[in-house]
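[1] The following comprises the amino acid sequence and a computationally predicted model.
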Amino acid sequence: MNSNLSLQADLVPAIRSDSNVNKSHTHPIAGSMLILGYARVSTKHLSQATSIPNQVARLEAYGCHKVWKERASSGDSDRSEFQDMIAYAMKAAKSQSVCIVVSERERLWRNLEEQMIVLQHLYDHGIEFHDLAGKIEIHEPEGRLTTHILGAAAEFQRNLTIKKVKRQKAEARDQGLPLGKPPFGYQLSDDKRQLEPDPNTWNIAKEIVNRYLQGEGLHRISSWLLKTHGIKRDRASISRWLDSPKISGHQRYIITEKDGTCEKWVYNTHKALVTPEIEKSIIQRKKNNKAHCGNNQPLYAVSGIVHCKSCEVGINWSNQKEFRYGRCKGKFPKKCPHSGTVRADRVEQAIITAICLRADEIAEAILPPKGDRPDPEILKLEQQIQKKKQFHKENGGDGLEQDIWKLETELAHMRNQIDARHQNNERNNEVIQMLAQPTFWDGMSEQDRNLIYKDLGIVVWVRGREIVSVEL
């Protein structure tokens, strides 16, 4: 069976751990039966007969004591309400008779494999299963056979629907037709084959673009939309809308194939909300926002290098100009026992002090001591060259000259590498001595200081207001 079915993974351990499972499978007395209902739709674009309110009304009229409602695909194995209902039913079945009721079998599943798993769980717990067309005897061989046949037919119908939808989407892509929900400011034409401006939201959409280009933040734009026009849009949806090529008059299709995912563009398919110049301005504004918010560069000098010694997590920093304060990120259930805040300027003072105190130590670690012994690899090569030259001088031979030349070339390359390493170490020493000067840090931006701290591998440990240690 398919191991990725979350229902199987969630429910099987509960079944195995239950030692009081009802295996008698006797028919329950109607008066003492707990009746549970389940209503599901895939999308909101359904007929009135299959809508959630209609299903709930029919289930309540049948006598359901509790009804679970969900909007999800029948092929989705991770349906939270469905799993909650099954878990509730199995728990209640320990003390009373339980029956699960749906308006149609297709509301519960259209996947034969999942159906077999769920029915086995219901069978093991003595839970009855009804739909409004009639009772299904899952405790009898004939009823289980009928259920499996109907489940196979439902899965076949669902697979045909998926195949039809994929074919229609491919045809729409080839013709450059719109797919999915129209973006804000647009609506589908009468023939559903083109996007056209929505007279109710077109001017509002233009105002959103103007406000964004004038420097207004996405949060403020979202609040303005809600207060002024009663339109609820969060910052993430507005940001995605600004990135959409549809507002520039183009269609973009995401095509998933066996060998990967690709994009297909069809240009100038409908009226554009923004001109190419405005589109470039939006892209530039987004780049500036990312740089300012620290996606490309850190915002504070001590970002990412200070950690709480007690919780071993990072520090949240306040956005104050004069003194920036940091507090441990540890929250419930691992709440930090130290409620104090540490100042960023004092952390930087501790970092610079540690660099000044350890400058000589770091320089000695990276620079070789005077009178250092030669590299053993170089000594080995020199001895080999000397032996081959001696042998060639005494015995002659044309092949040895080429071997000697290769060894000498390798020796020269190794010496060049060692010289370059020594020069690099000397430059590093000069840089460290320069960093040890307190005046070096005057006038440097926080982003540049943070990059230097991270290049040096600095980690600062704090405990509340106390700076515990600075590691280099």
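    In hand now; what should we look at?
[2] When you work out contacts or count neighbours from here on, use the C-alpha atoms and nothing else.
    Fine.
[3] where along this protein do the helices fall?
    Under the criterion DSSP state H, the chain contains helices at 6-17, 52-62, 80-92, 112-124, 141-175, 202-213, 218-224, 235-243, 276-293, 344-357, 359-366, 376-395, 399-435, 446-455.
[4] Serialize those helices to TSV and add fields for mean neighbour count.
    Shown next, in TSV, are the helices of the chain (neighbours: other C-alpha atoms under 10 Å):
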stretch	mean neighbour count
helix 6-17	14
helix 52-62	17
helix 80-92	17
helix 112-124	18
helix 141-175	14
helix 202-213	16
helix 218-224	17
helix 235-243	15
helix 276-293	14
helix 344-357	17
helix 359-366	15
helix 376-395	13
helix 399-435	14
helix 446-455	16
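[5] want to compare, so here's the second one:
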Amino acid sequence: MSDTKSAVGYTRLSQTSDASIPDQKREIRNLADREGFALLNIYDDGQRSSGFDAERPEYLEMQAELETGEVDVLVVRDRDRLSRDKRERSMFYYDLDEWDVELWTTTDGRVEFTDDESWLIEMIRNYMDDVTKRREIQKAKKKVQERVDNGYWQGRPPFGFRLDSDKRYLEPDPGKFDTALTVLQMRENGATWSEIEDETGVSAGTISRILDNEERYLSHVE
């Protein structure tokens, strides 16, 4: 019987400040090679994957495999890749203990659940990570609202527009803005969406958004 431990990895990326998915996977593979684990799979929920969402598809699929008892080790870059929510992460730790699955991180090595003290330390860490991240989110939301209140455009500019040099106001984007005006004019003349799409090359979804925001486009016509 082989003594080699089987392992799976897990990655996700919530924002640009996180380690990239390729970097996370590389670190997981390196740890598995170093420790002699047989890496079976790396589950990946990709980019813009919130750690407060417990319904991530790959995260759930990973849990289902771990529960089978056929995997010995779970490897992640850091604990917060699993979850940012203190309750979810704490319950997942209890599941790992019940399934007899070791948790390893590429930053700290093996996460120990060997005694009451180690459990307490991990529970406190879960709480602190949760509180810290929620405060960051609230601060970011407040900053966004302040920009909106001060007249800054927030988010991706609509089709046909771009942000001015101060990154504050919308201004017409040459070429695309004229295309948006063509969409409005054709619709006013009775053209069907299919005809507009064929003539302008603009998708049906974009046509809909242009028509819904007709006043914004006309307000920039000299």
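    Okay, I see it. In this text the structure is predicted, and so the values were computed from the model without any measurement.
[6] ok so, going back, nearest to Gln251 of the first structure, out of the helices of the first structure?
    helix 141-175 (9.0 Å; C-alpha to C-alpha).
[7] so where in the second structure does the closest one end up aligned?
    Structural correspondence for helix 141-175 of the first structure: residues 116-150 of the second structure, per TM-score structural alignment.
[8] try stretch 377-395 of the first structure
    By TM-score structural alignment, stretch 377-395 of the first structure lines up with nothing in the second structure.
[9] List the contacts of Ile221 of the first structure.
    Listed by C-alpha atoms under 8 Å, 6 or more residues apart in numbering, the contact set of Ile221 of the first structure reads 208, 211-212.
[10] ok, these vs Lys393 of the first structure, which is closest?
    Among the contacts of Ile221 of the first structure, and counting by C-alpha to C-alpha, the member closest to Lys393 of the first structure is Tyr212, at 83.0 Å.
[11] Please verify my assumption that that closest one contacts Leu218.
    Yes. Here Tyr212 of the first structure reaches Leu218: they are 7.3 Å apart, a contact under C-alpha atoms under 8 Å.
[12] Would you convert the contacts of Ile221 of the first structure into JSON lines that also reports distance to Val342 of the first structure?
    Listed next are the contacts of Ile221 of the first structure as JSON lines, based on distance: C-alpha to C-alpha, whole Å:
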{"residue": "Ile208", "distance to Val342 of the first structure": "40"}
{"residue": "Arg211", "distance to Val342 of the first structure": "38"}
{"residue": "Tyr212", "distance to Val342 of the first structure": "36"}
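[13] what's the closest of these to Ala154 of the first structure?
    Nearest member of the contacts of Ile221 of the first structure to Ala154 of the first structure, counting by C-alpha to C-alpha, is Ile208, at 45.8 Å.
[14] which residue lines up with the closest one in the second structure?
    Using TM-score structural alignment, Ile208 of the first structure pairs with Val183 in the second structure.
[15] One more: Gln423 of the first structure?
    So, by TM-score structural alignment, Gln423 of the first structure is left unmatched.
[16] Also Ile15 of the first structure?
    Aligned partner of Ile15 of the first structure by TM-score structural alignment: none.
[17] give the contact list for the residue nearest to Ser49 of the second structure when sequence neighbours are not counted.
    Among residues not flanking Ser49 of the second structure along the chain, Ser14 sits closest, at 4.8 Å (C-alpha to C-alpha, 6 or more residues apart in numbering). Ser14 of the second structure makes contact with 47-51, according to C-alpha under 8 Å, 6+ apart.
[18] With that, I have no additional questions.
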